[in-house]
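Enquirer: predicted model, plus sequence, below.
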Amino acid sequence: MEFDLENSLTSLEEHHSDTVPNLFASESDHMPSRNFLHCLKNSGFNVSFRQEAISLLLQAQYSCNYDPFIPYLAVNYMDRFIAKQEIPQGKPWILRLVVISCLSLAAKMKNTHFSVSDFQGEEAGFIFDTQTINRMELLILDALNWRMRSITPFSFVHFFISVLELKDPSSSQPLKDRATEIIFKAQNETKFLEFKPSIVAASALLVASNELLPLQFPFLKCSISSCALVNKVSKK
């Protein structure tokens, strides 16, 4: 069954009464550690590794016409993996192998066909066989404790839209679309790794509402800020 990033804890479409509190309680388990964030701030190698990896994933999205949620999920796997696994420097082939393996895992979770041959060509400089990729996938799975149903900002968008109590229900879809676009773009910025997925989701929706519904923005901001489940301490 395909994994839905907007409904991380259940395969059902509806949000049960206990699902949202569980999301808030579990979201920190799906974030990179503080040590990783510290290393990103103090290591040019880690930052450049991540930037190049994201660039490769976005290339794969455009060249293979993937659902944008697939590279997004792959980046989440990669961040959590390199937070636990030290990446040796001076071996550029490792970056491509990690990217391919994370993309392959994300495609499997989204029940999407992934062709290694479409992603790695001779011009890439490195060609990996299926066995090598499978070994890296197992290494990633082990580092992530097999927690592949990642809790991301998308897991909270539906909830926060319901909290907003919009005057015009038809405006919910444009808000969701704009917030989704903002969340996708935010993933490129390492700064956002410091914030919980719920905070990123709430912030994206507030930016979207300020753009699309400026007259309602003060009320909408108050609705989210006063939500009992929102952790006022925005950083992990």
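Expert: It's in.

Enquirer: can we go C-alpha only for contacts and neighbour counts from here?
Expert: OK.

Enquirer: how about residues contacting the longest helix seen in the chain?
Expert: When the chain is parsed with DSSP state H, its longest helix is helix 44-64. Applying CA atoms under 8 Å, 6 or more residues apart in numbering, the external contacts of helix 44-64 come out as 39-41, 66-68, 70-71, 74-75, 79, 89, 95-96, 99, 103, 118-119, 188, 190.

Enquirer: can you name the residues in contact with the helix or strand that residue 209 is a member of?
Expert: Here residue 209 sits within helix 197-212, counting by DSSP states H and E. Residues from elsewhere that reach helix 197-212, judged by CA under 8 Å, 6+ apart: 24, 27, 151-157, 160-161, 175-176, 178-180, 182-183, 192, 216-217, 220-221, 224, 230, 234.

Enquirer: take a look at this one as well, against the first:
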Amino acid sequence: MDSDLGNQLTSSYDDLQCSFSISNLFVAEADQITSAVGAIDLRARREAVALVLKAQSDCNLKPSIAYLAVNYIDRYLSKREIPSDKPWIVRLLTVSCLSLASKMQMTVMTLEDIQRNEGFVFNLHTIQRMELLVLGALDWRMRSITPFSFLPFFLSFFSEVQASFLQALQAHAADILLKALNDVKMLEFKPSVMAASALVSATYEFLPVQSSSFRVALASSKCVDKEKLWKCSNAMAVAAATLTASSPETSMTVFSHLGSSSESQPAAGCHLKIPVRDENDRQ
């Protein structure tokens, strides 16, 4: 598996989703959690995440590009320190990781686009040198598995829901995942758990009728760690609450009983598919 996920920019990021079955993605994601989280410079990370989210909004970047860029930033900061006398390196690191992430997803984006609302612009040669430093620090392992790898899988739990609603639900879950980037504690959760948690929150807010059934489907599935799922969902609820100010109650209310045994059956009129995986699926 390492050889598949590891070396370099020989194929697009989207090819990763095509070449791996969902079972293999679940197996491989264990290697994607950032190690040495405690070594990350939190000040530098906060600044970098803010810059990524600003660029994502200003340039209308795909959320998956922004998320992948932060993945690179986290992994870089877990291995390298930012010199205290060169704080501008955080900005350079951010631009370089956004550039790498866009290349991995085969998205055409000029460096001027990324930096167009900043006070100064790094030249191409400087950014390319930083890209090489990032690639070296990450051992050229650039095809990271992120929560966006799993969103289509968990959306397949739904049936008899119009495609337009599913698209809107996925977009809202993506917004929640971007908000969650601000909390470094989220790095402890696997990408699949993050994806499922974002959809739990998005379903409660966007398709409340399906919310109970979706949570029951997740609880009945063997795909995710239930304890981690509920923990992540509660942590993500704070981020979700900031997205929908018009909601009559915050997401924390519904997440307080996610593991309730009383929710043993799907809600009436709600249809969800419950994929069950066993060891044979991994062959």
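Expert: It's in. Just so it is clear, the structure is predicted and the values come from calculations on it, not from any experiment.

Enquirer: just give the TM-score of the two.
Expert: After superposition, the two chains reach a TM-score (TM-score structural alignment, normalised by the length of the first structure) of 0.80; 219 aligned residues with a CA RMSD of 2.7 Å.

Enquirer: picking that back up, may I see the buried residues of the longest helix of the first structure?
Expert: Residues 46, 47, 49, 50, 53, 54, 56, 57, 58, 60, 61 are the ones in helix 44-64 of the first structure that count as buried (16 or more other CA atoms under 10 Å).

Enquirer: the third one -> the second structure?
Expert: Here residue 49 of the first structure is matched to residue 44 in the second structure, going by TM-score structural alignment.

Enquirer: how near is that match to residue 71 of the second structure?
Expert: Distance of residue 44 of the second structure to residue 71 of the second structure, given as CA to CA, to the nearest Å: 14 Å.

Enquirer: residue 95 of the second structure too?
Expert: 13 Å.

Enquirer: same check on residue 212 of the second structure?
Expert: Counting by CA to CA, the gap from residue 212 of the second structure to residue 71 of the second structure is 31 Å.

Enquirer: now do residue 201 of the second structure
Expert: 22 Å.

Enquirer: the two: who's more crowded?
Expert: Neighbours of residue 201 of the second structure and residue 71, each counted by other CA atoms under 10 Å, are more numerous for residue 201; the result is 30 against 22.

Enquirer: residue in the first structure paired with that one?
Expert: Per TM-score structural alignment, residue 201 of the second structure is aligned with residue 207.

Enquirer: look up how far residue 213 of the first structure lies from that match.
Expert: Distance, residue 207 of the first structure to residue 213 of the first structure, using CA to CA: 10 Å.

Enquirer: same deal with residue 94 of the first structure?
Expert: Counting by CA to CA, the gap from residue 94 of the first structure to residue 213 of the first structure is 46 Å.

Enquirer: the nearest residue to residue 31 of the first structure once chain neighbours are set aside: neighbour count?
Expert: With sequence-adjacent residues excluded and distances taken as CA to CA, 6 or more residues apart in numbering, residue 31 of the first structure is closest to residue 80, at 6.7 Å. Using other CA under 10 Å, residue 80 of the first structure has 19 other residues around it.

Enquirer: equivalent range in the second structure for the host helix or strand of residue 80 of the first structure?
Expert: In the assignment (DSSP H and E), residue 80 of the first structure maps to helix 69-84. Mapping helix 69-84 of the first structure onto the second structure (TM-score structural alignment) gives residues 64-79.

Enquirer: pull out the buried residues from the matching stretch.
Expert: Buried, per 16+ other CA under 10 Å, within stretch 64-79 of the second structure: 64-78.

Enquirer: quick check: the farthest pair among the residues you listed?
Expert: The largest separation in the buried residues of stretch 64-79 of the second structure, counting by CA to CA, is between 64 and 78 at 21.1 Å.

Enquirer: quick one: map residue 101 of the first structure onto the second structure.
Expert: By TM-score structural alignment, residue 101 of the first structure lines up with residue 96.

Enquirer: quick one, what contacts the equivalent of residue 173 of the second structure over in the first structure?
Expert: Aligned counterpart of residue 173 of the second structure in the first structure: residue 179 (TM-score structural alignment). The contact partners of residue 179 of the first structure, by CA under 8 Å, 6+ apart, come to 201, 204, 205, 207, 208.

Enquirer: if we use 6 Å, what do you get?
Expert: Listed by CA atoms under 6 Å, 6 or more residues apart in numbering, the contact set of residue 179 of the first structure reads 204, 205, 208.

Enquirer: so where does it fall, helix or strand?
Expert: Secondary structure assignment for residue 179 of the first structure, by DSSP H and E: helix 172-186.

Enquirer: give me the buried positions along that helix.
Expert: In helix 172-186 of the first structure, counting by 16+ other CA under 10 Å, buried: 172, 175, 176, 178, 179, 180, 182, 183.

Enquirer: and the second one, how close does it get to residue 213 of the first structure?
Expert: In other words, residue 175 of the first structure. Residue 175 of the first structure is 9 Å from residue 213 of the first structure, by CA to CA.

Enquirer: then residue 71 of the first structure?
Expert: Distance, residue 71 of the first structure to residue 213 of the first structure, using CA to CA: 30 Å.

Enquirer: go on, residue 191 of the first structure?
Expert: The gap separating residue 191 of the first structure from residue 213 of the first structure is 27 Å, by CA to CA.

Enquirer: neighbour count winner among these two?
Expert: Neighbours per residue, other CA under 10 Å: of residue 191 of the first structure and residue 213, the larger number sits with residue 213, 16 against 12.

Enquirer: for the more buried one, what are its contacts?
Expert: So residue 213 of the first structure contacts nothing (CA under 6 Å, 6+ apart).

Enquirer: so what does residue 135 of the first structure match up with in the second structure?
Expert: By TM-score structural alignment, residue 135 of the first structure lines up with residue 129 in the second structure.

Enquirer: for burial, what's the neighbour tally of that match?
Expert: Using other CA under 10 Å, residue 129 of the second structure is surrounded by 12 other residues.
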